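Enquirer: below are the sequence and a predicted model for it; my questions follow.
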Amino acid sequence: MLDKAESLPSGYKTQSIDTSIDAEIYLFNLRKSLTLVQRVEGFINWHQRLLELCVGGIQQRCPDASIETLRYEFARATLKSAFPNSTYHDIAQTRSFLKLLNPIELALEITSILEKLDIQYFVGGSVASVLFGEIRSTEGVDIFVALEIEKVVPLLQSLQPRFYVSEDTVRDAIRSKRSFNLIDNESLGKVDIFILQDSPFPQIEFQRRRSQLVRQNPDQMLVLPTPEDIILQKLVWYRTTKNESQRQWRDVLGVLKLQGDRLDCDYLQKWAVELNLSNLLETACIESGLELFF
């Protein structure tokens, strides 16, 4: 707990209304003491239990469910509104089993394919913010890639038949610098693949990415963005929701609170100005107890 003589940060907001400021600061200080590998293991164990609870709930509601019904209900619960009902039905029929796979393991499966094909990438989105901030559930994995059209066929050959993916959608995504989806037919996990854009911030974010040890025995690596770039990208996404996505905002606060004075303030401020995010960043810093940034 905080020392009685130590004043609480002015403007600080907790991640949950039922958590006191001093208790939350204490929890974040505990998490700061963990290595990235330890944070990854904690997230894997926590998320695996969520998946098991989800399956258990379905089995309780439908005790005589076939594997097709189980897969169908699991897809509806985890993929949510990402696909029409007919797609859920098709996914349910593709395998005779359901493999529970957490987002880190799914990311490692995909990135191993990308690395073999020499396709440059980094894992961003909620997986990255979880590893550098607050643990929370995530509906999928976001991977940013520098994918050229000539790599499409070998990529599809490496992904299929395990992963559902549309070749036309991949080619359209490359042309328009947008994204396409992968669905793992074994775990029903969803992966969003974002094509690297040509504008300055995505380019510098890609240049700054780092290969990080995330699991040991055996050692496994993932290429991840820096905490500063996670914050900036999450603020961009928050703004696209007209400042309404509390999930994105909470992710920003989580990374700020965990990383604290380890962040490159000059870099954050520079790109906040470039991206017209200065006001949002300042508010986020105040709510994270980092008023000295400004």
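Expert: Ah, there it is. Residues are numbered from 1 along each chain as shown.
Enquirer: CA only for contacts and neighbour counts going forward, please
Expert: Will do.
Enquirer: the chain: helices as residue ranges?
Expert: Secondary structure of the chain (DSSP state H): helices at 21-32, 36-61, 67-79, 85-92, 103-116, 125-132, 152-159, 167-176, 200-208, 227-240, 246-259, 265-274, 278-287.
Enquirer: mean neighbour count added to those helices, as JSON lines?
Expert: JSON lines is the format used below for these (neighbours: other CA atoms under 10 Å):
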{"stretch": "helix 21-32", "mean neighbour count": "16"}
{"stretch": "helix 36-61", "mean neighbour count": "16"}
{"stretch": "helix 67-79", "mean neighbour count": "19"}
{"stretch": "helix 85-92", "mean neighbour count": "16"}
{"stretch": "helix 103-116", "mean neighbour count": "17"}
{"stretch": "helix 125-132", "mean neighbour count": "24"}
{"stretch": "helix 152-159", "mean neighbour count": "14"}
{"stretch": "helix 167-176", "mean neighbour count": "15"}
{"stretch": "helix 200-208", "mean neighbour count": "15"}
{"stretch": "helix 227-240", "mean neighbour count": "21"}
{"stretch": "helix 246-259", "mean neighbour count": "22"}
{"stretch": "helix 265-274", "mean neighbour count": "15"}
{"stretch": "helix 278-287", "mean neighbour count": "19"}
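Enquirer: okay, those helices in CSV with distance to D219 next?
Expert: CSV is the format used below for those (distance: least, CA to CA, whole Å):
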stretch, distance to D219
helix 21-32, 22
helix 36-61, 10
helix 67-79, 29
helix 85-92, 32
helix 103-116, 12
helix 125-132, 17
helix 152-159, 23
helix 167-176, 31
helix 200-208, 22
helix 227-240, 22
helix 246-259, 24
helix 265-274, 31
helix 278-287, 35
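Enquirer: I'd like to know which of those helices is closest to T14.
Expert: helix 21-32 (6.0 Å; CA to CA).
Enquirer: which of the helices of the chain sits closest to G11?
Expert: Closest among the helices of the chain, using CA to CA: helix 278-287, at 5.3 Å.
Enquirer: got the angle for that closest one vs helix 265-274?
Expert: 140 degrees (axes from the mean of the first three to the mean of the last three CA atoms, to 10 degrees).
Enquirer: for helix 278-287, packing partners?
Expert: Helix 278-287 is packed against helix 246-259, helix 265-274, with contacts defined by 3 or more CA pairs under 8 Å, 6 or more residues apart in numbering; DSSP states H and E.
Enquirer: distance to A146 added to these, as a markdown table?
Expert: Listed next are the helices and strands packed on helix 278-287 as a markdown table, based on distance: least, CA to CA, whole Å:
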| stretch | distance to A146 |
| --- | --- |
| helix 246-259 | 25 |
| helix 265-274 | 22 |
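Enquirer: for comparison:
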Amino acid sequence: MNYKTQALDTTIEAEKIQFQIWRRLSLEQKTQQVRSLQQRLRTILWQNITQKLPQGDDRRRKQKLIELEKGENFSQIDQVLESNFMLQDPIKLAALVGQIFDRLAIPYFVSGGLASSILGETRTTIDTNIAILMSDKRLIPQLIEIMQTDFYISEIAVEDALNDRTSSFNLIHLQSALKADIYPIRDNDLFRQSAITRRQKINLADSPELSFNICTAEDIVLQKLIWYQTTGQISQKQWRDILGVLKLQGERLDFQYMRYWSEALRIVQLLENAYNESGL
């Protein structure tokens, strides 16, 4: 066993205690923890921008926020910049988007950094990744019409993604400027078709409006191992997320399921390495 801590300045003993504390939290409590962290950090960022641009130019402030969080690609969209700013977090965004998919009976689950933060080591994330299973293309006009109320959405980008010309399309929440990346599940993607049947619902007792679907711990580990391999095994953030989920979930994981898909996806050795460095 070659246990690897999440950070170089953390001892193995201290880290294991930290994960033991997190393990006592329910899925909903862990989600609230992640949300609180996201809210605090985004509040600080917005306050810093406000102090540097104190003249009430909300459009310029919002543009600066987008540039800091997402680069300049989305910082010139008038529809977003002209909306009054509302301080929100990625979990609120996931719930808003999820409600629309539910209305249209489009199966979905949240994945990416938000899922691994809830199911593993708590960290911040800027965007929200959502996988959808949308086989009926006739829903495209209705989806765009509903989304346009609260989101910037490109009809061309949606059609390209749903017709396999690109891998995803973007949504930008007009008031908060938060972005969601939507990934349609392909007909030949048997793994993600399996993952969507295993999705789980997060129901926050004090905030029922924040309920949304999230992938399982096994599926986020496998997804991130795929991304890690595809990107040349150089992303330390992806690897840290993988180890964080494995360390938090521990023996609760379905190892048989993960073994089956690691073989099918040809990532057996990567999974074994992750087990070794996470102490499993």
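Expert: Everything's here; your move. Just so it is clear, the structure is predicted and the values come from calculations on it, not from any experiment.
Enquirer: can you give me the TM-score here?
Expert: After superposition, the two chains reach a TM-score of 0.94 (TM-score structural alignment, normalised by the length of structure 2), with 276 aligned residues with a CA RMSD of 1.5 Å.
Enquirer: picking up where we left off before, to Q220 of structure 1, which of the helices and strands packed on helix 278-287 of structure 1 lies closest?
Expert: Here helix 246-259 is closest among these (CA to CA), at 22.8 Å.
Enquirer: okay, the angle between that closest one and helix 21-32?
Expert: Here helix 246-259 of structure 1 runs at an angle of 70 degrees relative to helix 21-32 (the same axes, to 10 degrees).
Enquirer: so helix 246-259 of structure 1 corresponds to what in structure 2?
Expert: Following TM-score structural alignment, the aligned partner range for helix 246-259 of structure 1 in structure 2 is 236-249.
Enquirer: hang on, the earlier thing: nearest to L235 of structure 1, of the helices and strands packed on helix 278-287 of structure 1?
Expert: So among these, helix 246-259 is nearest, using CA to CA, at 7.0 Å.
Enquirer: mean per-residue distance, the closest one versus structure 2.
Expert: When structure 2 is overlaid, helix 246-259 of structure 1 sits 0.5 Å from its aligned residues on average, using mean CA distance after the TM-score superposition for structure 1.
Enquirer: name the residues that touch that helix?
Expert: With contact meaning CA atoms under 8 Å, 6 or more residues apart in numbering, helix 246-259 of structure 1 is reached by 15, 28-29, 31-32, 126, 129-130, 132-134, 227, 230-231, 234-235, 237-238, 284-285, 287-289.
Enquirer: circling back to that earlier point, between the helices and strands packed on helix 278-287 of structure 1, which one is nearest to P154 of structure 1?
Expert: helix 246-259 (34.3 Å).
Enquirer: next, the angle helix 125-132 makes with the closest one.
Expert: Orientation of helix 246-259 of structure 1 against helix 125-132 (the same axes, to 10 degrees) gives an angle of 30 degrees.
Enquirer: next one: helix 246-259 of structure 1 to chain centre, how far?
Expert: Here helix 246-259 of structure 1 is found 12 Å from its chain centre; the criterion is CA atoms, centre = their mean, to the nearest Å.
Enquirer: now the angle from that helix to helix 227-240?
Expert: Per the same axes, to 10 degrees, the angle that helix 246-259 of structure 1 makes with helix 227-240 is 160 degrees.
Enquirer: for Y121 of structure 1, see how far away L147 of structure 1 is.
Expert: 9 Å (CA to CA, to the nearest Å).
Enquirer: and what of Q216 of structure 1?
Expert: Q216 of structure 1 is 21 Å from Y121 of structure 1, by CA to CA.
Enquirer: go on, A65 of structure 1?
Expert: 39 Å.
Enquirer: those two: who's more crowded?
Expert: Y121 (24 against 14; other CA atoms under 10 Å).
Enquirer: so stretch 98-115 of structure 1 matches what in structure 2?
Expert: Stretch 98-115 of structure 1 lines up with residues 85-102 of structure 2 when matched by TM-score structural alignment.
Enquirer: nearest residue to L108 of structure 1 other than its sequence neighbours?
Expert: Leaving aside its sequence neighbours, L108 of structure 1 sits nearest to L222 (CA to CA, 6 or more residues apart in numbering; 7.0 Å).
Enquirer: I'd say that neighbour and G124 touch.
Expert: No. L222 of structure 1 lies out of contact with G124 (CA atoms under 8 Å); the separation is 10.4 Å.
Enquirer: neighbour count for the two, which is higher?
Expert: Applying other CA under 10 Å to L222 of structure 1 and G124 shows that G124 carries more neighbours, namely 23 against 19.
Enquirer: need the counterpart of E167 of structure 1 in structure 2.
Expert: Matched by TM-score structural alignment, E167 of structure 1 corresponds to E155 in structure 2.
Enquirer: what's in contact with stretch 54-64 of structure 2?
Expert: 49-50, 53, 75-76, 81-82, 84-85, 177.
Enquirer: and what of stretch 88-108 of structure 1?
Expert: Contacts of stretch 88-108 of structure 1 (CA under 8 Å, 6+ apart): 40, 44, 47-48, 51-52, 67-72, 75-76, 123, 127, 138, 140-141, 185-189, 220-222.
Enquirer: what's the counterpart of L41 of structure 2 in structure 1?
Expert: Using TM-score structural alignment, the equivalent of L41 of structure 2 in structure 1 is L50.
Enquirer: what about its match, distance to T78 of structure 1?
Expert: Distance from L50 of structure 1 to T78 of structure 1, by CA to CA: 11 Å.
Enquirer: do the same with I183 of structure 1
Expert: When I183 of structure 1 is compared with T78 of structure 1 (using CA to CA), they lie 12 Å apart.
Enquirer: shared neighbours of the two, anything?
Expert: Joint contacts of I183 of structure 1 and T78 (CA under 8 Å, 6+ apart) are G189.
Enquirer: surely D229 of structure 1 and E205 touch.
Expert: Yes. Contact criterion CA under 8 Å: D229 of structure 1 and E205 qualify, at 6.1 Å.
Enquirer: if I line the two up, what does K234 of structure 1 land on in structure 2?
Expert: With TM-score structural alignment as the criterion, K234 of structure 1 matches K224.
Enquirer: show the contacting residues for its match.
Expert: 112, 238-239, 241-242.
Enquirer: switch to 10 Å and redo it
Expert: 111-113, 116, 230, 238-239, 241-242 (CA atoms under 10 Å, 6 or more residues apart in numbering).
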